[in-house]
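Visitor: Sequence and predicted structure below; questions after.
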Amino acid sequence: MRKSKTSLIFQAAIDIFSEKGFDKATMDDIAARANVAKGTIYYHFKSKEELFLFLVEEGIELLREGVESKLLPEMPPREKLELIVREQIHFFGQYRDFCVILLRESWGGEDRQREFRKMIRSYMLLIEEVIKEGMDTGVFQRVNAEYAAAGIFGMISIAALHILLGHAPYDEEVLFTDMKRMAFTGLLTE
């Protein structure tokens, strides 16, 4: 299949899953939106579930690679964590439909949840390593790094989804300022 057809199918699937949700979306809908035969989609993906998981995996990989490409070894842990927060917020703003799919549909069946956790885990490991580095250098408090990474990912993700599904404008700078404050100092004024 030519790259252009792959891109059309990919974008059509994102659009349809975002608009209709996984359960109501059909391969016919995706084929019609991509302007390709349904058989073309089935040639590459055995099922709607396989296509959906492929989209999620590609999106998470794009997020992880985007963040990794900007992290420099010489950056201090605080700066690294700020960069992660900023880049995740930017990514969700840039790929709004993907964000909606990822977060709204992640509560699907048990098999889908297991696959999602596996895919997201690769990104959360990146956050976890920065937290461990910060703890090792005495910059961050001692916490369970895995839970802290999940908390940071979740906090940013749910806040972004709340804005994207609501009516407020997606102001990346305001969201970054608030999420950075929550990640580094919490709600307390002391």
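Guide: Looks like it arrived, so ask away.

Visitor: can we go C-alpha only for contacts and neighbour counts from here?
Guide: Will do.

Visitor: Next up, identify which helix or strand the residue most central in space within the chain is on.
Guide: Taking Cα atoms, centre = their mean, the centroid of the chain lies closest to I60, which sits 5.3 Å from it. Here I60, judged by DSSP states H and E, is contained in helix 48-70.

Visitor: packing partners for the helix ranked longest in the chain?
Guide: The single longest helix within the chain, with elements called by DSSP state H, is helix 110-136. Packing partners of helix 110-136 (3 or more Cα pairs under 8 Å, 6 or more residues apart in numbering; DSSP states H and E): helix 48-70, helix 77-94, helix 145-165.

Visitor: of those, which approaches K132 most closely?
Guide: Nearest of those to K132, taken as Cα to Cα: helix 145-165 at 6.2 Å.

Visitor: what distance separates the closest one from the middle of the whole chain?
Guide: With Cα atoms, centre = their mean, to the nearest Å as the basis, helix 145-165 stands 9 Å off its chain's centre.

Visitor: Now find how far off-centre the following helix or strand past that helix is within its chain.
Guide: Downstream of helix 145-165, the next assigned helix or strand under DSSP H and E is helix 172-184. A distance of 17 Å separates the centroid of the chain from that of helix 172-184, by Cα atoms, centre = their mean.

Visitor: So which bits of helix 172-184 are buried?
Guide: 172, 175-176, 179-180, 183 (16 or more other Cα atoms under 10 Å).

Visitor: put this beside the first:
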Amino acid sequence: MKKPTGRNRKPRTYMRQEMRREMIAKVATPIIARKGLKKTTIDDICKASGIAPRTLYLHFKNKKEIFELIVSDFREKLTQIIMEAMETDTSKDTSSEKKIDEITAYDFIKQKNYRVFKMVKENKDLLLILLREASALEFDFYQFLKISIETSLGLVITEQRVFQRLGLIKDLEPRYTSQLIVGSMLMTLFYEIIEGDGEDIDCLAEAITKLQFYGFGKLP
């Protein structure tokens, strides 16, 4: 059997190191979310990871470096989700507008809501870290949050305009309706998933979509 050359060994070693770093960060995430960065110790992370402190220090200088990797990974994940939402934006394919009816529009909104709820539920610990440790972040969390919300508002505004052109929703000012929609999503995410259990996200997506699509009037 041919032995791996030094050239082949380096990428493999790097990959193993990156996998170990990711594993440590993944294990550390719920601990930091529960105890906070200040109260979390290297020993806590080592015990949960099943490694010795000297092994951890081969990959990270300190717990702050672990924290920074956790936050960096989540920012990349959130950016990817926003980009995917922009790619599936109904307003970009005007040729298919005629094919959109009320059921199609409703299902589109529900699926989008479901993806958001699912993402938040799967990354609940990461969101708790961002909210609780904002002062320790290396970037402007307020600006990051503002950009995320403004991007979401922009997507909803364009959707509202498409649905209005098709006569599927009332002719209201999209700027205000989008604020109501995004605001209701944020409150639902916070109270039902981040602070609550959010066990049945399909029912949650159905309920919030009905509110967004039909308002407080009687359903058709």
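Guide: Okay, I see it. The structure presented is a predicted model; accordingly, all values stated were derived computationally and were not measured.

Visitor: hang on, isn't the residue nearest to the centre of the first structure packed against Y123?
Guide: Yes: look at I60 of the first structure against Y123 with Cα atoms under 8 Å: they come within range, at 7.1 Å.

Visitor: Wait, A205 of the second structure touches Y114, no?
Guide: Yes: contact status for A205 of the second structure versus Y114: in contact at 5.2 Å, counting by Cα under 8 Å.

Visitor: ok so, going back, compute the inter-axis angle for the helix holding I60 of the first structure and helix 110-136.
Guide: 10 degrees (axes from the mean of the first three to the mean of the last three Cα atoms, to 10 degrees).

Visitor: starting at the chain centroid, how far to helix 48-70 of the first structure?
Guide: 8 Å.

Visitor: Check stretch 58-67 of the second structure too.
Guide: 23 Å.

Visitor: For it, which residues meet the burial criterion?
Guide: 59-60, 63, 66-67.

Visitor: from these, which is closest to E102 of the second structure?
Guide: When the buried residues of stretch 58-67 of the second structure are compared against E102 of the second structure (criterion: Cα to Cα), the nearest one is F67, at 44.8 Å.

Visitor: what sits against the counterpart of the closest one in the first structure?
Guide: Alignment note (TM-score structural alignment): F67 of the second structure maps to F52 of the first structure. Shown in contact with F52 of the first structure (Cα atoms under 8 Å, 6 or more residues apart in numbering): 13, 22.

Visitor: hmm, try it at 10 Å
Guide: 10, 13-14, 17, 22, 45, 58, 101-102, 105, 112 (Cα atoms under 10 Å, 6 or more residues apart in numbering).

Visitor: Out of those residues, which end up buried?
Guide: Judged by 16+ other Cα under 10 Å, buried ones among the contacts of F52 of the first structure: 10, 13-14, 17, 22, 101-102, 105, 112.

Visitor: tell me the secondary structure for G186 of the first structure?
Guide: Of the three states, G186 of the first structure takes coil according to DSSP: H, G, I helix; E, B strand; the rest coil.

Visitor: Burial check on it, number of neighbours?
Guide: By other Cα atoms under 10 Å, the residues close to G186 of the first structure number 12.

Visitor: ok, average deviation of stretch 114-125 of the first structure from the second structure?
Guide: The superposed stretch 114-125 of the first structure is, by mean Cα distance after the TM-score superposition for the first structure, a mean 4.0 Å from where its aligned residues fall in the second structure.
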